[in-house]
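**Student:** Predicted coordinates and the sequence they were generated for:
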Amino acid sequence: MKTKNFVDDLNKKSDAELKTELVNAKKELFNLRFQNATNQLDNTARINDVRKNIARIQTVITQKQKGLIK
């Protein structure tokens, strides 16, 4: 149910908040990839989690633009 709560929270945010959330997630992904390349990352599964969160954020942004979510 964690992802459902995450998506519900995204649906309640404004467009500006979603864009800042997207930028922060992309920065986190960059940092995780950098840590992975330098063998400093312990939990490599976090990369996949962040990638999926980025996709979720982009999906909500697209749905809001199309008017599917109010």
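**Tutor:** Received the coordinates, thanks. All values reported here derive from a predicted model rather than from experimental measurement.

**Student:** From here on, just use CA atoms for contacts and neighbour counts.
**Tutor:** Fine.

**Student:** Which stretches in this structure count as helices?
**Tutor:** 2-12, 15-37, 45-66 (DSSP state H).

**Student:** And the contacts of stretch 56-63?
**Tutor:** Contacts to stretch 56-63, defined as CA atoms under 8 Å, 6 or more residues apart in numbering, come from residues 7, 10-11, 15, 18, 21-22, 69.

**Student:** Reformat the helices of the chain as TSV; add mean neighbour count.
**Tutor:** Formatted as TSV, these follow (neighbours: other CA atoms under 10 Å):
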stretch	mean neighbour count
helix 2-12	12
helix 15-37	15
helix 45-66	15
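
**Student:** let's bring in a second one:
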Amino acid sequence: MKAVELQKFTDEELTQMLEDSKRKLMDLRFQLEMNRLKNHSQITSVKRDIARIKTILRGRELGIRR
């Protein structure tokens, strides 16, 4: 998901999305270790989504607006 799309969500929704993404990343890593992961690029995609969400939450915490 793009950062512009994430800006529209509230802090609570973003926090929930962050938790879900972390859980998904853990599942993907587990699948990778069990040799059941078909698309390895999913891990990178989820990591980037987590970074985007954290960046938006931190920016709001500091009061930075674009």
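**Tutor:** It's in. Here the structure is a predicted model, which means the values were calculated and not measured.

**Student:** follow-up on the earlier one: return the member of the contacts of stretch 56-63 of structure 1 nearest to Thr44 of structure 1.
**Tutor:** Leu22 (20.2 Å; CA to CA).

**Student:** which residues touch the corresponding residue of structure 2 for that closest one?
**Tutor:** Counting by TM-score structural alignment, Leu22 of structure 1 lines up with Leu18 in structure 2. The neighbours of Leu18 of structure 2, taking CA under 8 Å, 6+ apart as the test, are 50, 53-54.

**Student:** what about 7 Å?
**Tutor:** Applying CA atoms under 7 Å, 6 or more residues apart in numbering, we find Leu18 of structure 2 in contact with 50, 53.

**Student:** swap in the one 10 residues further on?
**Tutor:** Remark: with contacts taken as CA under 7 Å, 6+ apart, Leu28 of structure 2 is in contact with Ile43.

**Student:** Give the aligned equivalent of it in structure 1.
**Tutor:** Residue mapping for Leu28 of structure 2 onto structure 1 gives Leu32, with TM-score structural alignment as the criterion.

**Student:** how about Lys64 of structure 1, what's its match in structure 2?
**Tutor:** Taking TM-score structural alignment as the criterion, the aligned counterpart of Lys64 of structure 1 in structure 2 is Arg60.
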